[in-house]
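Visitor: Mind looking at a prediction? Sequence and model below.
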Amino acid sequence: MYITDDASVAAAAKDVEQHEGVVDVLINNAGVHGPLGDPSVLTGAEVLDVLNVNVAGVVRATTAFLPLLRRSADPVIINVSSGMGSLELTNDPARPESHVIAPAYTSSKAALTMLTNQYAKGLPGVRVNAADPGYTATDFNGHSGPQTVTEGTDAVVALATEGPGHGSGRFIDRHDLL
């Protein structure tokens, strides 16, 4: 599935419908970081490319899979966001988020967190939350993060498995679980 292509996302949803018929949990985890560093050379096209994956891609997937989610007894959507989209965290010198200049990525994650909030309010009966994996050692950051992949998935797994009756519109990281 190509998250930037409506037809590809629709085909993926159709395939899942034909083989499974229902989706209990949708995890929107596509992400690109775009240009890093000096924002004075950033172009609109570069920002749009990042937003197309990190925000519009979530809209595409959510829209395509929502009919299958509505067939579930406990439908859940988890958007993988980032503390990099938080004004508070990116301005706290004690936090690693404050030492990165990634204007397109950080803007997209702020938008994704707000999109999560709006879906949570506008989709009654569907639990919609955002998870911050934290600074996790992956290909995305050249394996520079101090957390393991397992630690980075703790918040996503917790949201996916917590069961009915939990809140919607939350933004958590692995430390919110302790």
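Guide: All right, it came through fine.
Visitor: all contacts plus neighbour counts: C-alpha atoms, from now on.
Guide: Fine.
Visitor: neighbouring contacts of stretch 160-178?
Guide: Stretch 160-178 is contacted from outside by 25, 74, 76, 78, 113, 116-121, 126-134, 151-155, 158, using C-alpha atoms under 8 Å, 6 or more residues apart in numbering.
Visitor: Any of those residues buried? List them.
Guide: 25, 74, 76, 78, 113, 116-117, 119-120, 126-134, 151-155 (16 or more other C-alpha atoms under 10 Å).
Visitor: Now intersect these with the strands, please.
Guide: 25, 76, 78, 127, 128, 129, 130, 131, 132 (DSSP state E).
Visitor: and the gap between the third one and residue 41?
Guide: This means residue 78. Distance, residue 78 to residue 41, using C-alpha to C-alpha, to the nearest Å: 33 Å.
Visitor: likewise the fourth one?
Guide: Distance, residue 127 to residue 41, by C-alpha to C-alpha: 39 Å.
Visitor: And for residue 89?
Guide: 24 Å.
Visitor: Could you do residue 123 as well?
Guide: Going from residue 123 to residue 41 by C-alpha to C-alpha gives 39 Å.
Visitor: Which one's more surrounded, the two?
Guide: Higher neighbour count among residue 123 and residue 41: residue 123, with 13 against 8, using other C-alpha atoms under 10 Å.
Visitor: ok, so what distance separates the more buried one from residue 77?
Guide: 10 Å.
Visitor: Check it against this one:
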Amino acid sequence: MNTLTTPVALVAGADGGLGLEVARQLSLTGAVVLVAARTAEAAKGAVVDLPALEALGVDLDVTDDESVLAAVAAVVAAHGRLDILVNATACADPAGTPSGATTRTDLEEALRQFEVALFGAWRLTKAFLPLLEASAHPRVVNVSNGAGSHGDPLHGLAARGGADAAYGVGAAGLNALTSLLAAELATGGILVNAVCPESPVAGTRGPATSAPGVVWAATLPDDGPTGGFFRDGAALPW
């Protein structure tokens, strides 16, 4: 990213796993990276051995409006601006994801998943939008999954026989939100993209090899894509 000033980034859901690794790798690009977690204590604990990262210093419950507004105020107090927002709360949800098939899914559990993965990202983006609109090079990255795609032959909606239904529907919703935000915000130069961190082959991979695709989307040049869905920098079908 071509910037005259050091970009300030917030990674929500970064108290461990993929979110924390994204924060670490993003800091290597030269960005100032704030780590946010459900509790300020968790955020501080996550960065204790990573001095390049900053803990946000307030609890961030993405399902709560007041908590999100407090996070905005904390970012303003710390740096006065925000250039990059990474919504990684879905992958950091400690309660996991409902695993039932579509017809057997506990809808209360599904709603809880949607509140974190979909509405949490929506709420954060809306709240931080004034700061992003003031940025010279604003980026929003939604960490999604191929489970929400019709076209992903391995992880997609039609490939799992209804398994992990709530996770798939939540990811599909996040992908749709990404597309809508990108279309609305394009004239303001805000690039909004979704990223699947999963491996393109069977099995899983660790955060160290999953994070680069997220960092790539967070550091796109001004003429980079927006409204896309990517894995490892390559476009994925919706």
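Guide: Great, that's in hand. Note that this is a predicted model, so its numbers are computed, not measured.
Visitor: which residues of the first structure fall in strands?
Guide: In the first structure, the segments counted as strands under DSSP E are 25-28, 76-80, 127-132, 171-173.
Visitor: Please identify which of those is closest to residue 59 of the first structure.
Guide: Closest to residue 59 of the first structure of the strands of the first structure is strand 25-28 (C-alpha to C-alpha; 9.4 Å).
Visitor: That closest one vs the second structure, mean deviation?
Guide: Compared with the second structure after fitting, strand 25-28 of the first structure deviates on average by 0.4 Å (mean C-alpha distance after the TM-score superposition for the first structure).
Visitor: Which stretch of the second structure lines up against that strand?
Guide: Using TM-score structural alignment, the residues of the second structure aligned to strand 25-28 of the first structure are 84-87.
Visitor: Against residue 18 of the first structure, how distant is the spatially most central residue of the first structure?
Guide: Per C-alpha atoms, centre = their mean, the C-alpha nearest to the average position across the first structure is that of residue 80, at 2.4 Å. The spacing between residue 80 of the first structure and residue 18 of the first structure, counted by C-alpha to C-alpha, is 26 Å.
Visitor: against the first structure, where does the helix or strand harbouring residue 42 of the second structure fall?
Guide: Per DSSP states H and E: residue 42 of the second structure is located in helix 40-46. Mapping helix 40-46 of the second structure onto the first structure (TM-score structural alignment) gives no aligned residues.
Visitor: distance from the single longest helix found in the first structure to the second structure after superposition?
Guide: For the first structure, the helix with the greatest residue count under DSSP state H is helix 103-122. Once fitted to the second structure, helix 103-122 of the first structure is off its aligned match by 0.4 Å on average (mean C-alpha distance after the TM-score superposition for the first structure).
Visitor: quick one, that helix and strand 127-132 angle?
Guide: Computed with axes from the mean of the first three to the mean of the last three C-alpha atoms, to 10 degrees, the direction of helix 103-122 of the first structure lies at 160 degrees from that of strand 127-132.
Visitor: What is the corresponding segment of the second structure for helix 103-122 of the first structure?
Guide: Aligned by TM-score structural alignment, helix 103-122 of the first structure falls on residues 165-184 of the second structure.
Visitor: chain center to stretch 51-67 of the first structure, what's the gap?
Guide: What separates the centre of stretch 51-67 of the first structure from the centre of its chain is 10 Å, taken as C-alpha atoms, centre = their mean, to the nearest Å.
Visitor: Please identify the buried residues of that stretch?
Guide: Residues of stretch 51-67 of the first structure classed as buried by neighbour count (16+ other C-alpha under 10 Å): 51-62, 64-66.
Visitor: hmm, back to that, hmm, the residue nearest to the centre of the first structure is touching residue 134, no?
Guide: No: between residue 80 of the first structure and residue 134 there is no contact under C-alpha atoms under 8 Å: 10.2 Å.
Visitor: okay, now residue 136 of the first structure: neighbour count?
Guide: Counted by other C-alpha under 10 Å, the residues lying close to residue 136 of the first structure total 20.
Visitor: what's it in contact with, if anything?
Guide: So residue 136 of the first structure contacts 143, 144, 145, 146, 147, 148, 149, 151, 152 (C-alpha under 8 Å, 6+ apart).
Visitor: Mind doing that once more with 6 Å?
Guide: Counting by C-alpha atoms under 6 Å, 6 or more residues apart in numbering, residue 136 of the first structure makes contact with 145, 147, 148, 152.
Visitor: quick one: what's aligned to the last one in the second structure?
Guide: What it means is residue 152 of the first structure. Alignment note (TM-score structural alignment): residue 152 of the first structure maps to residue 210 of the second structure.
Visitor: Identify the residue spatially nearest to that match, adjacent ones excluded.
Guide: Nearest residue to residue 210 of the second structure in three dimensions, chain neighbours excluded: residue 197, at 4.9 Å (C-alpha to C-alpha, 6 or more residues apart in numbering).
Visitor: quick one: what's aligned to that neighbour in the first structure?
Guide: When the first structure is aligned by TM-score structural alignment, residue 197 of the second structure is paired with residue 133.
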